[in-house]
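Asks: the following block contains a protein sequence and its predicted model.
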Amino acid sequence: MGRVLRAISEDGGVVMTAIDSTDIVARAEQIHESSAVVTAALGRLLTAASIMGCGLKGKEQSVTLRLSGGGPTGNVIAVSDAWGNVRGTVSRPVVELPLNPYGKLDVGGAVGRDGTLTVIRDTGMKDPYVGSVPLVSGEVAEDVTAYYAASEQIPTVCALGVLVNPDLTVRAAGGFLVQLLPGALEEEIEQLEGNLKELPSVTQMLEGGMSLEQIIGRVLDGFAPNILDEFPVEYRCNCSRQRVEKALLSLGNKELQEMIDEGEPVEVCCHFCEKKYNFTQEELKNLKNPIDR
């Protein structure tokens, strides 16, 4: 189970959301059996999606983040509900690349840098809000920061990290998002920049045993932060047999009939959790009949 903490500075000029997503990313790695660099890429995006999901207003709302960078991983997708519970998928879960020049996993090389980060906010209205920005680095955090600057005009700092063990299990994962609200003073900006300049990486802090409260205290040192709320988050897929049936129906009469004509049972696999749903020929015919009527 992951954990989210939200805080605000004493004067209300700075807000921050921090998350320990270690368990979430570990679950994603187990489901997708991903290589280290793909676990890092998907894990960072899941962490960002959870943070953004926590900021949604309505309980039925959701946010989808899609990285399309032209790299060997293909598309990387993460979806969060309004409680920060997330699920994700990646086109190619196993990619092997050399470490980058800094000796770190080359997430930007795996994702690619020639593409976009697309954010889709489903607020329950007829049309969702869709915003898209060119990728800055493919390393995810910088791209999320660029999205907020370009699409929402909110001064934002995003930090994300995933630390993968040699056996491909996840040692630590987490992140934070800091935003300056309208009216922030110049000295506040300078104070925040100074705090961030001296800050270790998110995974270093988590692996070193720092709590989310301590991380917030370090980032917002000098701002007298107050904790707004905290809550658990998890990797959660909302697939069901009923949803799969609706998806099959959406294929239309012709394609359903082609499946029936093949004379074989049909297996549908959820890309987010790898759960398999099997349909016999009789079940396919029963699905198709309402379309005929």
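Replies: Arrived safely, thanks for sending.
Asks: could you use CA atoms for every contact and neighbour count after this?
Replies: Will do.
Asks: what's the local residue count around Ala184?
Replies: Using other C-alpha atoms under 10 Å, the number of residues around Ala184 comes to 14.
Asks: just list the residues touching it, thanks.
Replies: 13-14 (C-alpha atoms under 8 Å, 6 or more residues apart in numbering).
Asks: the nearest residue to Gln257 once chain neighbours are set aside in helix, strand or coil?
Replies: Distances taken as C-alpha to C-alpha, 6 or more residues apart in numbering place Lys288 nearest to Gln257, at 7.6 Å, with adjacent residues excluded. With DSSP: H, G, I helix; E, B strand; the rest coil as the basis, the three-state label of Lys288 is helix.
Asks: mind listing the helices for the stretch 51-200 of the chain?
Replies: 107-111, 141-147, 186-197 (DSSP state H, counting those that start in this stretch).
Asks: can I get those in CSV with mean neighbour count and distance to Arg241?
Replies: Shown next, in CSV, are these (neighbours: other C-alpha atoms under 10 Å; distance: least, C-alpha to C-alpha, whole Å):
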stretch, mean neighbour count, distance to Arg241
helix 107-111, 24, 32
helix 141-147, 22, 34
helix 186-197, 14, 47
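Asks: against that first model, consider the following:
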Amino acid sequence: MKDYLVRGIVESKNCRVFACQTTNLLEEARAKHGLWPTASAALGRVMSATLMMGAMNKNNEKMTITINGGGPIGTILATTHSDGKIKAFVANPEVHYTYNDTGKLAVGVAVGKEGSLQVIKDMGLKEPFVGTVPLQSGEIGDDFSYYFMASEQIPSVVSVGVLVNDTNEILSSGGFIIQLLPNATDEDIQFIEERMKDFPPVSALIHEGKTPEDILKVIFEDVEILATQDLFFECDCSKDKMATALMTVGKDEIQAMIDEDHGCEMKCQFCNEKYQFNEDDLNEILKEID
């Protein structure tokens, strides 16, 4: 099944909803980055939440999510232009922890919680919107729920999950978000709280074959789906962009690359694509700087 997200509304319960499947794009990211299982789970949860947040924007504004909780995984960064395409990485992909009591992937241990979740929305204005909140658990879902409440004053349920098999491949990945509208009542809140009690892990539902629409209908029988969007892991790096980045290191450093190494290699942190620059390439960059 292809990766996609849906957004909808539940008028009877005064809330808007989002749900997504991101299994294939996470498997692509896992292969590109050599992710170990817990790193896969952390990155998959962040990408699912980021893509659903992107679907909340009316324009194709750029959104960048950065999480660093001081744990062994280091920084997690994901960015999208709200067009269904996402690129992302973790600083340390070779991280794997499980909880002793449940055997589940210990994302909170890998991420840590002595840090922050930062959301940057670039809407094409002079200054981008930046919202930063302290991490609550490092488990990702709770942290995004807290962000919506603390930074945007929107009570939200955020559920994201990843299932990985014994050979590290991604079996399922996705999530859903429920956001109360301003006219929500105490009864609406109570209904959602009751539905969320003992609700199955979203990764298990996707692994069973349930679609994003199916998952929302399990929660709300009368959900109205308003739009769908296909999702992809796609990087926009290029040799030209790498050359522009090289210019920032300065003429002396570039000249040293020519004299000592007769060229250099640059690697994109988002997709691990490698770009070779020979002496002629570097001399052209020096001319551009001049």
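Replies: All right, it came through fine. On a predicted model such as this, the values are computed, not experimentally measured, just so you know.
Asks: re earlier: quick one, which of the helices of the stretch 51-200 of structure 1 gets closest to Ile77 of structure 1.
Replies: Across the helices of the stretch 51-200 of structure 1, Ile77 of structure 1 has its closest neighbour in helix 107-111 (11.3 Å, C-alpha to C-alpha).
Asks: what's that closest one packed up against?
Replies: helix 36-53 (3 or more C-alpha pairs under 8 Å, 6 or more residues apart in numbering; DSSP states H and E).
Asks: report the aligned residue range of structure 2 for the helix it packs on.
Replies: Under TM-score structural alignment, helix 36-53 of structure 1 corresponds to residues 37-54 of structure 2.
Asks: can you tell me the distance between the two ends of stretch 112-129 of structure 1?
Replies: With C-alpha to C-alpha, to the nearest Å as the measure, the first residue of stretch 112-129 of structure 1 is 25 Å from its last.
Asks: residues in contact with it?
Replies: Outside stretch 112-129 of structure 1, the residues within contact range by C-alpha under 8 Å, 6+ apart are 58, 60-72, 130-138, 143-144, 147.
Asks: from these, list just the buried residues.
Replies: Listed as buried from those are 61-72, 131-138, 143-144, 147; burial here means 16 or more other C-alpha atoms under 10 Å.
Asks: burial of Gln153 of structure 2, as a residue count?
Replies: Quick note: Gln153 of structure 2 (other C-alpha under 10 Å) scores 10 neighbours.
Asks: return the distance of it relative to Asp166 of structure 2.
Replies: Where Asp166 of structure 2 is concerned, Gln153 of structure 2 sits at a distance of 40 Å (C-alpha to C-alpha).
Asks: spatially central residue in structure 2, please.
Replies: Met47 (2.0 Å; C-alpha atoms, centre = their mean).
Asks: which ones are touching it?
Replies: By C-alpha under 8 Å, 6+ apart, the residues touching Met47 of structure 2 are 78, 86, 88.
Asks: over in structure 1, see which of the residues you listed survive.
Replies: Using both residues aligned by TM-score structural alignment, their matches' C-alpha atoms under 8 Å, structure 1 keeps these contacts from the contacts of Met47 of structure 2: 78, 86, 88.
Asks: between those residues, which sits nearest Thr23 of structure 2?
Replies: Comparing the kept ones among the contacts of Met47 of structure 2 against Thr23 of structure 2 with C-alpha to C-alpha places Ile86 closest, at 13.2 Å.
Asks: separation between the closest one and Glu193 of structure 2?
Replies: 31 Å.
Asks: trace the residue nearest to Gln257 of structure 1 over to structure 2, please.
Replies: Aligned counterpart of Lys288 of structure 1 in structure 2: Leu286 (TM-score structural alignment).
Asks: determine the number of other residues adjacent to that match.
Replies: Residues lying near Leu286 of structure 2 (other C-alpha under 10 Å) number 17.
Asks: roughly how far apart are it and Cys271 of structure 2?
Replies: 27 Å.
Asks: excluding chain neighbours, give the residue nearest to Cys15 of structure 2 in space.
Replies: Leu180 (4.3 Å).
Asks: that neighbour contacts Val158, correct?
Replies: No. Here Leu180 of structure 2 does not reach Val158: they are 11.9 Å apart, not a contact under C-alpha atoms under 8 Å.
Asks: let me know the secondary structure of Val4 of structure 1.
Replies: strand.
Asks: neighbours of it, how many?
Replies: Val4 of structure 1 has 23 nearby residues by other C-alpha under 10 Å.
Asks: and the residue nearest to it when sequence neighbours are not counted, how many neighbours does it have?
Replies: With C-alpha to C-alpha, 6+ apart as the criterion, Val4 of structure 1 has its nearest non-adjacent residue at 4.4 Å, and that residue is Ile19. By the criterion of other C-alpha under 10 Å, Ile19 of structure 1 has 29 neighbours.
Asks: report the separation between Ile19 of structure 1 and Tyr147 of structure 1.
Replies: Distance from Ile19 of structure 1 to Tyr147 of structure 1, by C-alpha to C-alpha: 20 Å.
Asks: Ala224 of structure 1 too?
Replies: 28 Å.
Asks: same question for Leu212 of structure 1.
Replies: Distance, Leu212 of structure 1 to Tyr147 of structure 1, using C-alpha to C-alpha: 25 Å.
Asks: who are the contact partners of the nearest residue to Ala150 of structure 1 once chain neighbours are set aside?
Replies: Of all residues not flanking Ala150 of structure 1 in the chain, Val133 sits nearest, at 7.2 Å (C-alpha to C-alpha, 6+ apart). Residues in contact with Val133 of structure 1 (C-alpha under 8 Å, 6+ apart) are 116-118, 143, 146-147, 150-151.
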